[in-house]
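Enquirer: Structure of the sequence below:
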Amino acid sequence: MLLNDREIKELIDKKEIIIEPFSYEQIQPASIDLRLGNRFRIFRKGEIEVIDPKDFKDELIKIEQDENKIIEKYKYTDVIITENPFIIYPGDFVLASIYEYIKLPRYIAAQLHGKSSIARLGLIIHTSAGWIDPGYEGHLTLEIFNTNNVPIKLYPKMKIAQLQLFRINPVERDYKEKGGKYYKEKGATSSEIWKDFI
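Expert: Predicted coordinates:
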């Protein structure tokens, strides 16, 4: 059953659903607004010939420091922005994170959607991974794609997504207990599909 605003507020007040930081203004009639974090992961163009899901581990190679913290790895670059916007160019795909830390109980599942105002700019905030299992805990990763023909500026803490919450019968084993790959993820987290081949 999809939760409404009263049910969402009640579960947050009881600390059964954790969203931090949080303001009651984020509660919509049947969802919660979520904001964009300040961490982005950009795949390095021209340096990867093909992505092999069996071998997608990565290693740190270099750290640079300027107004934005940049961490370079073999397959991608991490950018941590402060006040300046992050610019996503036409046709670019980046990973980003949600600002809020989320923790769901074993009887709540969730669905993440882009806000309509963001979609109308030509921005897709998750290319396919919008489902969140009961027991998830962490900062959700967004798979952002600019379908527009012009660059789009993204600002830290701007409203970017809506989280719908569904009450279900308590699961036998939640996301943590099943060894979820992205449990307690922080920042924009790359695919860990290689673990499926172990």
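Enquirer: Please make it C-alpha for all contacts and neighbour counts, starting now.
Expert: Fine.
Enquirer: list the contacts for residue 61?
Expert: With contacts defined as CA atoms under 8 Å, 6 or more residues apart in numbering, the neighbours of residue 61 are 72, 73, 74.
Enquirer: Return the set of buried residues in the longest helix along the chain.
Expert: The longest helix of the chain (DSSP state H) is helix 5-13. By neighbour count on 16 or more other CA atoms under 10 Å, the buried set for helix 5-13 is 8, 9.
Enquirer: and after that helix, which helix or strand comes next?
Expert: The element immediately downstream of helix 5-13 (helix or strand, assigned by DSSP states H and E) is strand 18-20.
Enquirer: Give the other helices and strands that that following strand contacts.
Expert: Strand 18-20 sits against strand 101-103, with contacts defined as 3 or more CA pairs under 8 Å, 6 or more residues apart in numbering; DSSP states H and E.
Enquirer: Give me the distance between the strand it packs on and the centre of its chain.
Expert: 11 Å (CA atoms, centre = their mean, to the nearest Å).
Enquirer: I have a second one here; can you model it like the first so I can compare?
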Amino acid sequence: MTGVLPSQRLTAMIGRGEIAADQPFATGQVQPASLDLRLGRVAYRVRASFLTGEGQTVSDRLPLFEMHKIDLSDGAVLEKNCVYVVELQERLALPAGIGAVANAKSSTGRLDLLTRVITDGGVEFDRIGKGYAGPLYAEICPRSFSVLVRPGMRLNQIRFRDGQVVLDDDALARLHADVGLVSGEAVISEGLGFSVDLRPQGTTLVGWRAKPHTGVIDLDKLDHYPVAEYWERVESADGRIILDPGAFYILVSREAVHIPPDYAAEMAPYVAMVGEFRVHYAGFFDPGFGHAAAGGTGARGVLEVRCHEAPFVLEHGQIVGRLVYERMAEPPEQLYGQGIASNYQGQGLKLSKHFQAP
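Expert: Sure, this is the predicted structure:
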């Protein structure tokens, strides 16, 4: 029964107090293979991002970097290119064999919000050691847009693991042969490789680039903001684009991917040396994503791309990332897209849910 813990196991952990919260857990907070984490009431503007370090607590370290404290109760703006630390409503008292990993939610990444979890004694972002007991904090740095946040908003999610459950390349190849994990040829090397689509059929629109000077985005407002006020169209007639240093792009994978009910996946960078860019944030893929029984026919991965120091030519079909598959300890009682609020089942090139249809 080792593997990624499904929703029913998370609910049991909540019942035992191994996952606790300041407020009652909200409807939909428990996802098929993860738990959404909620912002607390206070944000700290800090001078710089930091890790806690062994033997130290976040509350001990905050006074070294804190600039001022912000009450989020009535909503507050987190400004672009500033760093904030917010204590989350959830806290953990994990059993000895259970560890966890956190990641930004899909809509958070698509807004270019760098959002990472830190813990007491933590030496890595987004990694929670086995048996951890203590509070959780979100470090938030809006990169492209200033955002309005309130307590209870869900920017991060956390996935719990019992044991080592990542599929090696041989196991991944066998699974692809059995059920078909990706449309087209499977490129398997430390995960399932996927490439960028810069030749979509019937259009020259291949992506979106964040505008540099925009208004604030209220994260509670869905299907609200006109795309043209925040994004520029990225078009290509020849299957290539040039990424500008410092710019943030939303692109899409060429392949449609499939996550069977017994598995979960996480998007990871391909290799650091493929070019002057990074496929950033990238989140969790729940069991049932793109799965036919959950209403999917394969679903393409949305790519959150940031270019680094030099302009870089990105070409159609270039491998830009990989999916790392993990076994579930058992299938979740409800799959992604199956009667739950799953915003991105069957997606193609898609901005976050805060924007109107272009």
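Enquirer: Got a TM-score for the pair?
Expert: Counting by TM-score structural alignment, normalised by the length of structure 1, the TM-score of this superposition works out to 0.77. Behind it: 174 aligned residues with a CA RMSD of 2.3 Å.
Enquirer: returning to that earlier point: what is the nearest of the contacts of residue 61 of structure 1 to residue 57 of structure 1?
Expert: residue 74 (9.6 Å; CA to CA).
Enquirer: Check the burial of the closest one by counting its neighbours.
Expert: 15 (other CA atoms under 10 Å).
Enquirer: pretty sure it is in contact with residue 57, am I right?
Expert: No - using CA atoms under 8 Å, residue 74 of structure 1 is not in contact with residue 57, being 9.6 Å away.
Enquirer: Please report how far the corresponding residue of structure 2 for residue 116 of structure 1 lies from residue 69 of structure 2.
Expert: Aligned by TM-score structural alignment, residue 116 of structure 1 pairs with residue 271 of structure 2. From residue 271 of structure 2 across to residue 69 of structure 2, the span is 38 Å (CA to CA, to the nearest Å).
Enquirer: Residue 84 of structure 2 now?
Expert: On the measure of CA to CA, residue 84 of structure 2 and residue 69 of structure 2 end up 9 Å apart.
Enquirer: Those two: who's more crowded?
Expert: Under the criterion of other CA under 10 Å, the comparison of residue 84 of structure 2 against residue 69 puts residue 84 first, with 26 against 14.
Enquirer: Pull the contacting residues for the more buried one.
Expert: 43, 44, 45, 46, 78, 139, 140, 141.
Enquirer: helix or strand for it, which one?
Expert: Residue 84 of structure 2 belongs to strand 83-93, assigned by DSSP H and E.
Enquirer: Where in structure 1 does that strand fall?
Expert: Strand 83-93 of structure 2 maps onto no residues of structure 1, going by TM-score structural alignment.
Enquirer: what's the following helix or strand after that strand?
Expert: Criterion used, DSSP H and E; the element after strand 83-93 of structure 2 is strand 98-104.
Enquirer: any idea how far that following strand is from the chain center?
Expert: The answer for strand 98-104 of structure 2 is 11 Å, by CA atoms, centre = their mean.
Enquirer: after that strand, next one along is what?
Expert: Once the chain leaves strand 98-104 of structure 2, the next helix or strand it forms, by DSSP H and E, is helix 106-110.
Enquirer: what range in structure 1 does that following helix sit on?
Expert: Going by TM-score structural alignment: helix 106-110 of structure 2 matches no residues.
Enquirer: Could you pull up the residues touching the alignment partner in structure 1 of residue 181 of structure 2?
Expert: In structure 1, the residue matched to residue 181 of structure 2 (TM-score structural alignment) is residue 18. By CA under 8 Å, 6+ apart, the residues touching residue 18 of structure 1 are 12, 101, 102, 103, 104.
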